[in-house]
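Need the 3D shape of this:
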Amino acid sequence: MAEKRNIFLIGPMGAGKSTIGRQLASQLHLDFIDSDHEIERRTGADISWVFDVEGEAGFRVREAEVIDDLTQEQGIVLATGGGSILSKESRNYLSARGVVVYLETTIDKQLVRTSRDKRRPLLQTEEPRDVLETLADSRNPLYEEIADFTVKTDEQSAKIVANQIIKLLDF
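Okay, here's the model as predicted:
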């Protein structure tokens, strides 16, 4: 039997990791997992609540544990949280245990895609553009550092992006 491979999707919030990940998993007959949903399942609370109670630092500890656990699975497409790459250990797990695809998008597209989503604690501010720009400055180099492939998601449907990824990976 062929060895099952993992695909890990990284990138900023609003890049389409969950939407594209579901499409990719469906086409490749792999299991889809969203690390944020797994954190919520394990804690029994939503991400915003974890941020409120434990702060971002507490959330990041939980996130790193989940990334460690999930990257040990086989045959999955994993959509990671935008900040999951902040942990050096998580970056190492992702790059060592699967193929890492960086879904790249613009700040303008992120603003459109996240404008009505109240489940993003870091964007609950008067100036979400400023937050997204600051996050991009610090995180984009980390995404680039561990990415095996980079795919732009701005002007394409999830199905087209998933097909591009499948071609790149030669699955």
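
Only C-alpha atoms from now on, for both contacts and neighbour counts.
OK.

mind checking the end-to-end distance for stretch 8-28?
Terminal residues of stretch 8-28 are spaced 14 Å apart (CA to CA, to the nearest Å).

With stretch 150-169 instead?
With CA to CA applied, stretch 150-169 spans 11 Å between its terminal residues.

can you check stretch 21-38 too?
In stretch 21-38, first residue to last residue: 15 Å (CA to CA).

List the buried residues for it?
Across stretch 21-38, burial judged by 16 or more other CA atoms under 10 Å covers 21-25, 30-37.

one more, for comparison:
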Amino acid sequence: MLQAHAQDWPWKGKPIVLVGLMGAGKTTVGRRLAQRMRLPFVDADHEIEAAAGMTISDIFERFGEPHFRDGERRVIARLIDGSPKIIATGGGAFLQEQTRALILDQSVAIWLDAEPAVLADRVRRRDTRPLLRGRDPQEILTELAGIRNPYYALAPIRVESVAAPHDATVDAILEALKA
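All right, here's what the predicted structure looks like:
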């Protein structure tokens, strides 16, 4: 298993921001990556919920997606403070022009790319995702991939998130960061 120290990497201590569709493993992989790199981990969705005092589902229901995206942008801007850490973002964060520009300018963005079938298998386990409620996850994730993947592809690093233990994805990220 690869071990890493933040000071060993050429990205000079910038935050690492994980982007990708829901179910790609941004939170789980992010936690493990942070542990292996001995860096703090922050989940932007959890920070948004803490700042709003309500769940993301409730924010979507009560105020709509534009309100949520504005709060998300502000929280991510606060998290990207120049200190090294691993940040997991929500699936739609990188689609927002201002948020994407900030991430690309002030951090190292890594796209966790996964096939819709893999994503659907992972997200079926929880009913906490507003975009999937009452719908077929694989169908929705296939549609979302078609729309969102061109944005995610703007991240300078792409790592495949496959149906394997999350440590395989962490190893792939550590290898990609060495380049």
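
returning to that earlier point: got the buried residues of stretch 21-38 of structure 1 as TSV, with secondary structure and distance to residue 11 of structure 1 columns?
Compiled in TSV, the buried residues of stretch 21-38 of structure 1 are given as follows (DSSP: H, G, I helix; E, B strand; the rest coil; distance: CA to CA, whole Å):
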residue	secondary structure	distance to residue 11 of structure 1
21	helix	12
22	helix	15
23	helix	17
24	helix	16
25	helix	17
30	coil	20
31	strand	20
32	strand	17
33	strand	15
34	strand	13
35	helix	13
36	helix	13
37	helix	16
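
outside of whichever strand in structure 2 runs longest, which residues touch it?
When structure 2 is parsed with DSSP state E, its longest strand is strand 108-113. The contact list for strand 108-113 of structure 2 (CA atoms under 8 Å, 6 or more residues apart in numbering) reads 11, 14-21, 24-26, 103, 152-153, 155-161.

give me that answer again for 6 Å
16-20, 24, 152, 155, 157-161 (CA atoms under 6 Å, 6 or more residues apart in numbering).

so the longest helix seen in structure 1 matches what in structure 2?
Longest helix of structure 1, by residue count under DSSP state H: helix 47-70. Residues 56-79 of structure 2 are matched to helix 47-70 of structure 1 when aligned by TM-score structural alignment.

Show me which residues of that stretch are buried.
Of the residues in stretch 56-79 of structure 2, 56, 57, 59, 60, 68, 69, 71, 72, 73, 75, 76, 79 count as buried by neighbour count, 16+ other CA under 10 Å.

Do you have the helices of structure 2 handy? List them.
In structure 2, the segments counted as helices under DSSP H are 26-37, 44-52, 56-63, 65-79, 97-106, 116-123, 137-152, 166-178.

can I get the ones you listed in JSON lines with distance to residue 91 of structure 2?
Shown next, in JSON lines, are those (distance: least, CA to CA, whole Å):
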{"stretch": "helix 26-37", "distance to residue 91 of structure 2": "9"}
{"stretch": "helix 44-52", "distance to residue 91 of structure 2": "10"}
{"stretch": "helix 56-63", "distance to residue 91 of structure 2": "12"}
{"stretch": "helix 65-79", "distance to residue 91 of structure 2": "11"}
{"stretch": "helix 97-106", "distance to residue 91 of structure 2": "12"}
{"stretch": "helix 116-123", "distance to residue 91 of structure 2": "12"}
{"stretch": "helix 137-152", "distance to residue 91 of structure 2": "9"}
{"stretch": "helix 166-178", "distance to residue 91 of structure 2": "18"}
